[in-house]
Structures are given as structure tokens and as C-alpha cells.
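Chemist: my questions concern the predicted model and sequence given below.
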Amino acid sequence: MSMICFQQIKRYLHISDINSEKLYWFDKVEPLMSHVRNISKQMYVPGSNVAIDEMIVWFSGHSKHTFKMKNKSISEGYKIISLCEKGYTYTFVLESHVENNNEIQSIFGLSKTGSLVSYLVMQLSNSRAYNIYMDNYFASMPLFNYLRIKGYGACSTVRTNSAIFSKELKVEKSIRLNWDTLARVVVNNVLIIFWMDNSPVHMLSTIHGIKDNE
């Protein structure tokens, strides 16, 4: 079969019923997407340390739901927020910057991103304690407080431009400090850490603590 012949046939193959009502922009890949997600959760039990991160599925066609990120190895495509452990994707959700997913309930006090993180974390089993690791795209003190109340630990790098971030630990990059300089403070039951590497590193944690002799 030639490639052109295959492409002509492929135009008439659909994952979803083309006559059914579409509730979300990603319904064209349903019910296959939900089936993959449900089977992924049945086939694997993650350990105590899991991570939340974004993945990009490359796509450069015309779609208002794609993201463009110049500094990423895949600079354009569909964004998937996933909860993973050791290379295994336990669960995931698609994200669009123009359309909300009504499956993700808005949580009072949390941003849209924070509510999305909670949606993924709450799909974990209640049979063990979990520590959630993430990068500064997701991290915020309200989210960490919310996860702590729900019984989950969290740790992440964090951006310092938030109004609720401790002013004591905001250090300009132009200030020269010795390598391995360390400072920390607890704000609203969240540990804020400053560490001097080649440049300042700021972190939030509800997993770690401060020793009395430090």
C-alpha cells in the first residue's frame, strides 16, 4: 500500500463516534484516552515518592489548544500534565490555555494550576503516604498547605516573585555569597529554603524540617 493510499484511508478512521456530542476539545481521542489512563492506574502501584511535571506531544498544525515554549526540546504541541514515578505515567490530564476541563474542580484558595495538581494527586491510593515533587511552575504556598492538610508531603523549587514569599530569603542574583550558604524559615507551616549554588536556589517543602542545633 502506498503512503498516499494509506493517508486517504486514514481520513475515515476515528477513535470516537463522529456523531456523538463533544463535551471537551479532546473528545476526539475518547474513550481511548480514558481507557489508557484507567489501565495505567490498575497496572502499577507507585512508591512513596512521585513527581508531577508537564509533557509536550509535538504538533505544529492549526489548533488553539497547543502551547509554544521556545526553551523546551519540543517547542510546540499539546501539553499533558502527568503524575509519574521512575518513568511510569500513573495518571495524566490534558491542558488548554483557552478552554477549561470541567472534570477539574476549582478549589477555593488555589489557582487553576494548583487545582489541577490536586486533581492528579487525589487519584493516588489512600493505602500509603506520598511525597509529591514538582518544579516551580506548579509550586505555591497555598498548594503546599492544602496538600499537607490532605496528608501529602510536597517539595519543589519555587519562584520568589509571590507576595506571600518570605522577604527574608529573597536574594538578588547580583549579590555574591559563598557557595553552600544555607538559610531557612517556616511560614504558615511550610519550610522555605534558600541555598547558594552557582546562583540562588529557593525551595518549598512540607517534607523536611529544621534541626534545633542548626
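Modeler: Right, received. Where do you want to start?
Chemist: contacts and neighbour counts: CA atoms only from here.
Modeler: Will do.
Chemist: thinking residue 180 is in contact with residue 197, fair?
Modeler: Yes. If you go by Cα atoms under 8 Å, residue 180 and residue 197 touch, sitting 6.1 Å apart.
Chemist: all strands of the chain, in order?
Modeler: According to DSSP state E, the chain carries its strands in the segments 49-58, 67-68, 76-85, 88-95, 131-134, 153-157, 182-187, 190-196, 200-205.
Chemist: could I get these in JSON lines, plus columns for mean neighbour count and distance to residue 170?
Modeler: Output for the strands of the chain, formatted as JSON lines (neighbours: other Cα atoms under 10 Å; distance: least, Cα to Cα, whole Å):
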{"stretch": "strand 49-58", "mean neighbour count": "17", "distance to residue 170": "25"}
{"stretch": "strand 67-68", "mean neighbour count": "18", "distance to residue 170": "30"}
{"stretch": "strand 76-85", "mean neighbour count": "19", "distance to residue 170": "29"}
{"stretch": "strand 88-95", "mean neighbour count": "20", "distance to residue 170": "31"}
{"stretch": "strand 131-134", "mean neighbour count": "20", "distance to residue 170": "21"}
{"stretch": "strand 153-157", "mean neighbour count": "22", "distance to residue 170": "13"}
{"stretch": "strand 182-187", "mean neighbour count": "15", "distance to residue 170": "11"}
{"stretch": "strand 190-196", "mean neighbour count": "21", "distance to residue 170": "8"}
{"stretch": "strand 200-205", "mean neighbour count": "22", "distance to residue 170": "9"}
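Chemist: want to compare, so here's the second one:
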Amino acid sequence: MIKFSGRLAFRQYMPAKPIKRGMKVWMLCDAKSAYLSNFDVYLGRQENRTEHGLGYNVVMKLTEHLRNTFRWFFFDNYFTSLPLLQRLMDFGLYACGTVRVNRVGFPKDLKKPRDVRNRGESKVLQYGDTNLTATVWKDKRLVHHLSTLSDPRDTRDAQRRVGREVLRLQQPHTVFAYNQFMGGVDLHDQFRMKYNVGRCSKKWWSYLFWFCLNCAIVNAYIIYKATSTRITKKKRYSQLDFRQELFRALIGGYSKRKRSVGDVDRPVLLEENIHGHVNSRLPGQRTTCKYHKRYLNQRKETVYGCAICNVHLCKDGCHAHFHNRNLQAA
């Protein structure tokens, strides 16, 4: 939900959510990294598009670009239905999710089975010779799943703590996979809301713009963490570090205060700016040049340096020499 309380034709009210009024956005995220792959803004009920329900239409639209890739998808009981899993399987996609027992086609024998009474007991039914299985597992309460990615005979270990006692249980692979991979959208929302960028406005489109900007920043951070081999001063490069570095690069030498052209601290656009490193004036007092101190055993103070590595390097070619030596060492 994108919080917005102004006038808007497709504004939604969801009293059970932390954000009760605003624009509803459907999101498709990676289960492990939380990378946002696709999203769709809910514009209200559309004509002739609710044959199998809203959840069916949303999942089919978000996964359209991933058909025949044999990926796994996980969703909660709002989306899970028998026609949806069958249709996804026709398009070469496997899925798993909790399901409401009043869904059309869900087996009556699994709604309240008499032979599943104790904690850790389960019952699995398979739909013909297909991959579609319906599962009920007794935890504190009965948990129901539909899946097309699990072997009905496969079971995994599970632990539950009751006071000081640890219970060792058996759970179907469907339950294990759902608990392991569910939550990519929630993780992306956590990244996005932790350092939310935005301004108050009376225009609904500005809130949608800030949402897209925040999602782009989070996706950029996720890609950077997965692919970057750059050596940083900090052992743990957090999202806050990434955002601060990004904002410094976007701001550059801009200042609202009027200054002469010679006083503007703009990044030096020379051949020294190699491998994504930017040579510019660093905030603070003069500090010893890192290249002179480490490699030349000399002391030379400067206010310039690499804005990316946050290392002081004088303008006498030290910027390029320092980074070239680091690349050769790596």
C-alpha cells in the first residue's frame, strides 16, 4: 500500500493493514534477494476479468514475462486456488501457497480430517497423475497448502519449542518449501521503508513517483551487493552506506548558496576518474595523501580524494596510480 488520503478514484481502504488508505500495488519479488521483478497498480475492478477471481488475474499478469522458465512461485491464501496452479503448470511454472478450505475444488477430506489430530501429523492427496497436491499439516492449528512443486512422499524435519521442551516433528515438503521461500515482498517493503525517500504532496502521482524511486534504489542496492567486487573500507556495506554514496554522486558539487564558478566543488571529469571512482574535493580538513604515505613513504596533505572510496589522494596523478595498484593486487 502507498499511503494517500486525498481524493482518488482507485484509492483503497484496507482496515487490517498498517497503511489503511492508499494505492494498492501488487508486487512480484525474488524470494531470497527481495529484488522487485514486476509490479502493478490496482485500478479497481475491471470489466470481464474476474472469471476466476482477482488473485488469479493478478498472478497471471505479474508472471506473464516468466512463462516456460520452470520457476517456483509462492503466495498466500488470497491468491491460491486450484485453477491458478493448474494454469501456471500449463505455462511451465510451479507454485505453492496456503489455501482457504472453502476454495472451489479443495478436497473435503482435508478440511477437518479425523486422522490428523496430533501435532506433526499430516495428510497429502495428489490430483491424478499430475504434480498438483493438497496438503494438511497439524502444527498448533491445521495448515492447508496447494502445491505443484513437491513430492507427496517427501518429508522434512521440523522443530517447535513448547516451554523448555523441544518437539521434533515431521512436515511435508510443501510446508517446508513455503516457510523457507515465502516473504520476498515483505523483505523488499522492509528495505524500502527503512530509508524512505519522499515529500508530502496533494497530488497522487507524486506518491507513486516516490514509490518507484524507492523501489529503484532498493533494486540497485540488491544488484550491487550481488555483483560488486569493489573493496570498501567497511566490512559490512549496508544499505545506508549505499544510499549515502548514491546521494553524494547525484548531488555532486551542487549548492543552493550562490558561489563563483571557481569555488564549485564539481567532480573532476578527467581520465583519472577510472573504474567508477570519482576524484573530487572531500569535506573536512586537509589529510595526508594515501598514495604518498603508503607507496612513496612521503607526507603530503591534500583536500582532494576519491569520493567513492572516501580516501584522500592528491591531484599529482595519485588517484589513478592508487586505484591501478589496488586493481593489480586484487
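Modeler: That came through, no problem. What you see is a predicted model, and the numbers here were worked out from it, not measured in a lab.
Chemist: nearest to residue 140 of structure 1, out of the strands of structure 1?
Modeler: Residue 140 of structure 1 sits nearest to strand 200-205 of all the strands of structure 1, at 8.0 Å, using Cα to Cα.
Chemist: what packs against that closest one?
Modeler: Contact analysis of strand 200-205 of structure 1 by 3 or more Cα pairs under 8 Å, 6 or more residues apart in numbering; DSSP states H and E lists strand 153-157, strand 190-196 as its packing neighbours.
Chemist: could I get the ones you listed as JSON lines with distance to residue 128 of structure 1?
Modeler: Formatted as JSON lines, these follow (distance: least, Cα to Cα, whole Å):
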{"stretch": "strand 153-157", "distance to residue 128 of structure 1": "12"}
{"stretch": "strand 190-196", "distance to residue 128 of structure 1": "22"}
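Chemist: map residue 60 of structure 2 onto structure 1.
Modeler: When structure 1 is aligned by TM-score structural alignment, residue 60 of structure 2 is paired with residue 118.
Chemist: quick one: residues contacting its match.
Modeler: Residue 118 of structure 1 is in contact with residue 147, counting by Cα atoms under 8 Å, 6 or more residues apart in numbering.
Chemist: what's in contact with the lengthiest helix in structure 1?
Modeler: The single longest helix within structure 1, with elements called by DSSP state H, is helix 32-43. With Cα under 8 Å, 6+ apart as the test, helix 32-43 of structure 1 has contacts from 15, 89, 90, 91, 92.
Chemist: same question for stretch 193-208 of structure 1.
Modeler: For stretch 193-208 of structure 1, using Cα under 8 Å, 6+ apart, the contacting residues are 131, 139, 141, 144, 148, 153-160, 169, 171-173, 177-185, 189-192.
Chemist: may I have the distance across stretch 83-91 of structure 1, first residue to last?
Modeler: This stretch, stretch 83-91 of structure 1, spans 5 Å end to end (Cα to Cα, to the nearest Å).
Chemist: centre of the chain to that stretch, how far?
Modeler: Remark: stretch 83-91 of structure 1 is offset 12 Å from the chain centroid, using Cα atoms, centre = their mean, to the nearest Å.
Chemist: how about stretch 29-40 of structure 2?
Modeler: Relative to its parent chain, stretch 29-40 of structure 2 has a centroid offset of 5 Å by Cα atoms, centre = their mean.
Chemist: and the strands of structure 1 as CSV, adding distance to residue 110 of structure 1?
Modeler: Compiled in CSV, the strands of structure 1 are given as follows (distance: least, Cα to Cα, whole Å):
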stretch, distance to residue 110 of structure 1
strand 49-58, 17
strand 67-68, 23
strand 76-85, 17
strand 88-95, 17
strand 131-134, 16
strand 153-157, 15
strand 182-187, 17
strand 190-196, 16
strand 200-205, 16
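Chemist: which position in structure 2 pairs with residue 178 of structure 1?
Modeler: Matched to structure 2 by TM-score structural alignment, residue 178 of structure 1 sits across from residue 118.
Chemist: pull the contacting residues for residue 120 of structure 1.
Modeler: Applying Cα under 8 Å, 6+ apart to residue 120 of structure 1 gives the contacts 82, 83, 91, 92, 93.
Chemist: the last one corresponds to which position in structure 2?
Modeler: Taking TM-score structural alignment, residue 93 of structure 1 has residue 40 as its aligned residue in structure 2.
Chemist: next one: the second one
Modeler: Superposed on structure 2 with TM-score structural alignment, residue 83 of structure 1 falls opposite residue 28.
Chemist: I figured its match hits residue 37, correct?
Modeler: Yes. Here residue 28 of structure 2 reaches residue 37: they are 5.6 Å apart, a contact under Cα under 8 Å.
Chemist: mind listing the helices for the stretch 151-300 of structure 2?
Modeler: All helices of the stretch 151-300 of structure 2, identified by DSSP state H, counting those that start in this stretch, fall at 173-181, 184-194, 204-227, 239-251, 290-294.
Chemist: in structure 1, what range does the second one match?
Modeler: So that's helix 184-194 of structure 2. Under TM-score structural alignment, helix 184-194 of structure 2 has no counterpart anywhere in structure 1.
Chemist: which secondary structure elements does that helix contact?
Modeler: Helices and strands touching helix 184-194 of structure 2, by 3+ Cα pairs under 8 Å, 6+ apart, are strand 25-29, helix 204-227.
Chemist: 6 Å instead?
Modeler: Helices and strands touching helix 184-194 of structure 2, as assessed by 3 or more Cα pairs under 6 Å, 6 or more residues apart in numbering; DSSP states H and E, are absent.
Chemist: mind listing what's buried along that helix?
Modeler: For helix 184-194 of structure 2, burial by neighbour count (16 or more other Cα atoms under 10 Å) applies to 184, 185, 187, 188, 189, 191, 192.
Chemist: sounds good, over and out.
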